[in-house]
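Asks: below is the sequence, then the predicted model.
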Amino acid sequence: MIHQETRLRLVALLAGLGEGAEAEFGWLQGVLGLSEGNLSSHLRRLEEAGYVEVRKGYQGRRPRTWVRLTPKGRAAYEAHRQALLRLLGA
């Protein structure tokens, strides 16, 4: 699931924020350089796999979406990262 480049970048970014930390959709979109639809599509796949949680709400009167990595997602990312490091002989 996370071997696809964009999803790997997304999960790595969320993992780097720290356990339980949330990122705002617009911030993710800007950092990753993705369109709204593209980011939504990747988030939907990760959410269906149980790797991220998406929370919608408001900040003042403005609708916002926040994303966080789940423990399952963090474990999958770490396993993938370790496999890549083994392949590289690090």
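Replies: Ah, there it is.
Asks: alpha carbons only for contacts and neighbour counts from here, please
Replies: Will do.
Asks: would you list every one of the strands in this structure?
Replies: Taking DSSP state E, the strands of the chain run over residues 22-24, 52-59, 62-69.
Asks: quick one: contacts of the shortest one?
Replies: What it means is strand 22-24. Applying CA atoms under 8 Å, 6 or more residues apart in numbering, the contact partners of strand 22-24 are 14, 64-69.
Asks: hold the first one in mind and look at this next one:
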Amino acid sequence: MAEANRAIDPDRPSSVLRSVAGAAQDGAPELDRLIHERVRLGIVSALAVNRSLSFNELKSMLGLTDGNLSVHARKLEEAGYLECTKSFEGRTPRTDFHLTDSGRASLEAYLNHMEALIQAVRDR
């Protein structure tokens, strides 16, 4: 327990940061910047635990504007991480999103990468 409460000297470079930086230089896989962005991580995470979500459900869940969700969803769609289907409910347009296999695999790889970084910090 005392180990977890030890003070960090801000004037001394952290060996953890050096080891993480070294791993990046040694050819460790890059962090998926597309998913790493907060809104896009929220979108793929929400879709990972829901079979599909409508535009309005995602917008409400993540507290986004129409434009913000549209831009981020389009980037994920262009990367092949999610699919968008458009339909009508009566006369009302409906847009639904679901995560593709590629999107699910990319999220899994991203989470594994983050867990490895967290473990490297905790092991120091």
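Replies: Structure's in. What do you need? Bear in mind the structure is a predicted one, so any value in this text is a computation, not a measurement.
Asks: tell me who's in contact with the aligned residue in the second structure for residue 25 of the first structure.
Replies: Counting by TM-score structural alignment, residue 25 of the first structure lines up with residue 55 in the second structure. Listed by CA under 8 Å, 6+ apart, the contact set of residue 55 of the second structure reads 69, 94-97.
Asks: rerun at 6 Å
Replies: 95-96 (CA atoms under 6 Å, 6 or more residues apart in numbering).
Asks: so how far is residue 45 of the second structure from it?
Replies: Distance, residue 55 of the second structure to residue 45 of the second structure, using CA to CA, to the nearest Å: 15 Å.
Asks: can you get me a residue count around the counterpart of residue 77 of the second structure in the first structure?
Replies: Under the alignment (TM-score structural alignment), residue 77 of the second structure pairs with residue 47 of the first structure. A total of 18 residues lie near residue 47 of the first structure under the criterion other CA atoms under 10 Å.
Asks: what's the burial count for the nearest residue to residue 47 of the first structure once chain neighbours are set aside?
Replies: Distances taken as CA to CA, 6 or more residues apart in numbering put residue 53 closest to residue 47 of the first structure, at 6.0 Å, once the chain neighbours are dropped. Around residue 53 of the first structure there are 17 other residues, counting by other CA under 10 Å.
Asks: understood, closing this out.
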